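*Asks:* fold the following.
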Amino acid sequence: MDVQERAEATRRYLVEAAARLFDERGYAGTSISDISARSGRTSGAIYFHFDSKEQLALAVVEATYATWPALIAQVRALPVSALEKLVALSFAVARTFRDDVVVRAGSRLWMERKAIEAPVPAAFGAWIETVTALLREAGAEGDLAAGVAPDTAALTVVYAFFGLHTVSDAMDGRALIEDRLHEMWLVLLAALQPGPAAADMLVRARAALAGPAPVPLPA
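*Replies:* Here you go, the predicted structure:
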C-alpha cells in the first residue's frame, strides 16, 4: 500500500469513526477529542486529514451521498417494471439507512445542518429527479392511473418516504422500517396504479430486490 492509499484508508477510517459518534450524539455533542478517543488517532492526526470538525462532518455527508448512485444503478438493472423498481429502490434505501452507520450519521447531520458552520449539500433534489424518471417510465409502460402526473406524484412519494424515516427513527430507531414502508406503499400504490394490486406489486418488487431464489442442491 503506497502513501496515497494509506492516506485514503485513514480518511475512510476517521469518517467511519466520526460517523458513529455523530449518529450517537449528534453534531453538537461530538468533539474532535471524542473522535480521537473513538478512533485511536491523535487530534493532530485528525487535523492532518481534516481542517475542522465541520470538514469532517461534511465528509460524512458526502460519503452518504456517494452511496446512492451505485445503489440506484443496481436497482435500475433489475428485470422488472419501472414501478416495481421504484418500490424496490425504496426498500434498498431503507435498509441502507437502517444498517449503514455512515448513512445514518449523514442523515442526522443534514437534519442538524444549521449547527454546522459550513454549507451542507442539498439532500433531496437528486431523489426527486430519480423518482420522477421512474414514474415517467411507469406511465409509459401503462402502470399509472389516469390523471397521475409523474412530477407531482414524485414529490408526494419523496415526502412520504423521508417523513416515514423521520418518524420511524424517532419511534423505534428504524427497527420496523420495512414494515412501515410496506404499509406506506399499500396506500400509495392504491392511488398510483390503474388497477390497484398493491400487495402483488410489493411481493414482486421485494422478491426482485432479494435476487433469484437459490437453486436447491441435488439429493
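*Asks:* alpha carbons only for contacts and neighbour counts from here, please
*Replies:* Will do.
*Asks:* go ahead and confirm Val75 touches Lys85.
*Replies:* Yes. Val75 lies in contact with Lys85 (CA atoms under 8 Å); the separation is 6.2 Å.
*Asks:* who has more neighbours, these two?
*Replies:* Neighbour totals were compared for Val75 and Lys85, and Lys85 leads with 27 against 21 (other CA atoms under 10 Å).
*Asks:* where do the strands sit along the chain?
*Replies:* In the chain, no segments count as strands under DSSP state E.
*Asks:* center of it, which residue is that?
*Replies:* Val93 (4.2 Å; CA atoms, centre = their mean).
*Asks:* OK, contacts around that residue?
*Replies:* Val93 sits next to Leu71 when contact means CA atoms under 8 Å, 6 or more residues apart in numbering.
*Asks:* next: Gly139.
*Replies:* Gly139 sits in contact with Pro150, where contact means CA under 8 Å, 6+ apart.
*Asks:* please report how far it lies from Arg11.
*Replies:* 44 Å (CA to CA, to the nearest Å).
*Asks:* for Leu181, same thing?
*Replies:* Leu181 is 34 Å from Arg11, by CA to CA.
*Asks:* where do the helices sit along this structure?
*Replies:* Using DSSP state H, the helices of the chain run over residues 3-25, 32-39, 43-49, 53-76, 82-99, 101-111, 125-140, 150-172, 177-192, 198-210.
*Asks:* structure for this one too, so we can compare:
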Amino acid sequence: MNVREWRVLVVEDDFRVAAIHAGIVAEAPGFRVQDSVRTVAEARAVIAQEPPDLLLADVYLPDGDGIELVRGCGLDAFVLSAAGEPDTVRRAIRAGVLAYLLKPFPKASLLDRLDRYARYRSVVSGTRGLSQEKIDRALAILHGPGESTGPARSATEELLLDALGDSELSASEAAARAGVSRATAQRRLAELAAQGVVAVRLRYGGSGRPEHLYSRVR
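*Replies:* Here you go, the predicted structure:
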C-alpha cells in the first residue's frame, strides 16, 4: 500500500505568482503540482480530463471568476487572492473553499494549510461512515488551532492514528495499514507515545526481545 499523493491544480494568471505557488506545493510532503493554468477555461479543460484533488485559485482571472470556478467544479479548493473585501470572502466561503489566503502571504502559511488538508483527508478517507468524533476532528484540523494544545500532527501521524483505530498493533502492523515504512511508523508512534496520545504495552513471546504494542489513548 502506497501513501496517497495529492494532485494540485494552480489557477493564477500572473506566471511569476503561479511559479511561486507551484514551488511551495512542490515543497509540501505528499503533494505534487498536476498543472498550472492562467484562465477559467484552461482550468475547466484540465479538470474535465483529470480532476485534481485540490484547486488553488485566484479570484480575478482574465476570463472569469475563480470563486465561481470553485463553486461549479465540486472540488476541494483554496482561494489565494489579494481580494480582501468582506463580500468576496463570504462568497468564497459560501462556494465551499477550505482556506482563503490573502496575497502576498508567507510560504509557511500555504505549507500549513496544505499540511492541514492532508491530515483532514486522512481522517475523511475511505468508504465507511464517519463518527461524530471524526467529523469534529476533521473540521478542527482544517479550521482550528489543532486537536489539542500539543504539537500539530503530521499527515503521517494522522495516518498511523487512523490505522490504530480501536486496535492494539505492533509498529509493523500499523505501518502496513498506514502505508508507511516500519522505521517511520516506529519513530512516529514513539513520538506520539511521548505526547501521551498513544499507549505502549510490551508483549513477551517465547523467545527474543519483547514486542511493543501501540493503542490510541481515549
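*Asks:* quick one: TM-score?
*Replies:* For this chain pair, the superposition-based TM-score is 0.28 by TM-score structural alignment, normalised by the length of structure 2; 109 aligned residues with a CA RMSD of 6.0 Å.
*Asks:* would you check that Val25 of structure 2 makes contact with Phe31?
*Replies:* Yes. Between Val25 of structure 2 and Phe31 there is a contact at 6.3 Å, judged by CA under 8 Å.
*Asks:* the more surrounded of these two?
*Replies:* Taking neighbours as other CA under 10 Å, Val25 of structure 2 and Phe31 compare with Val25 leading, 24 against 20.
*Asks:* what comes up buried for the helix or strand the more buried one falls within?
*Replies:* Using DSSP states H and E, Val25 of structure 2 sits within helix 15-27. Residues of helix 15-27 of structure 2 classed as buried under the neighbour-count rule (16 or more other CA atoms under 10 Å) are Ala18, His21, Ala22, Ile24, Val25.
*Asks:* against which helices or strands is it packed?
*Replies:* Here helix 15-27 of structure 2 touches strand 6-11, strand 31-37, helix 107-123, going by 3 or more CA pairs under 8 Å, 6 or more residues apart in numbering; DSSP states H and E.
*Asks:* run the angle between the longest one and helix 15-27 for me.
*Replies:* Same thing as helix 107-123 of structure 2. 50 degrees (axes from the mean of the first three to the mean of the last three CA atoms, to 10 degrees).
*Asks:* buried ones in the following helix or strand past helix 107-123 of structure 2, by neighbour count?
*Replies:* Remark: after helix 107-123 of structure 2, the chain's next helix or strand is helix 132-143, criterion DSSP H and E. The neighbour-count check on helix 132-143 of structure 2 (16+ other CA under 10 Å) flags Arg137, Ala138, Leu139, Ala140, Ile141, Leu142 as buried.
*Asks:* can I get those in TSV with distance to Ala99 of structure 2?
*Replies:* Formatted as TSV, these follow (distance: CA to CA, whole Å):
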residue	distance to Ala99 of structure 2
Arg137	17
Ala138	14
Leu139	12
Ala140	13
Ile141	12
Leu142	8
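*Asks:* my guess is Ala48 of structure 2 is in a helix, correct?
*Replies:* Yes. Per DSSP: H, G, I helix; E, B strand; the rest coil, Ala48 of structure 2 lies within a helix segment.
*Asks:* quick one: contacts for it?
*Replies:* So Ala48 of structure 2 contacts nothing (CA under 8 Å, 6+ apart).
*Asks:* please tell me how far it sits from Val25 of structure 2.
*Replies:* Distance of Ala48 of structure 2 to Val25 of structure 2, given as CA to CA: 22 Å.
*Asks:* ok, Leu189 of structure 2 next?
*Replies:* From Leu189 of structure 2 to Val25 of structure 2 the distance is 27 Å (CA to CA).
*Asks:* again with Arg188 of structure 2
*Replies:* Counting by CA to CA - Arg188 of structure 2 and Val25 of structure 2 are separated by 24 Å.
*Asks:* now the end-to-end length of stretch 38-54 of structure 1.
*Replies:* 18 Å.
*Asks:* cool, and stretch 81-89 of structure 2?
*Replies:* Per CA to CA, stretch 81-89 of structure 2 runs 10 Å from first to last residue.
*Asks:* again with stretch 191-199 of structure 2
*Replies:* 11 Å.
*Asks:* same question, stretch 92-105 of structure 1
*Replies:* 17 Å.
*Asks:* and that stretch, how far out from the chain's middle?
*Replies:* 6 Å (CA atoms, centre = their mean, to the nearest Å).
*Asks:* what comes up buried for that stretch?
*Replies:* Neighbour-count burial for stretch 92-105 of structure 1 [16+ other CA under 10 Å]: Ala92, Val93, Ala94, Thr96, Phe97, Arg98, Val101, Val102, Val103, Arg104, Ala105.
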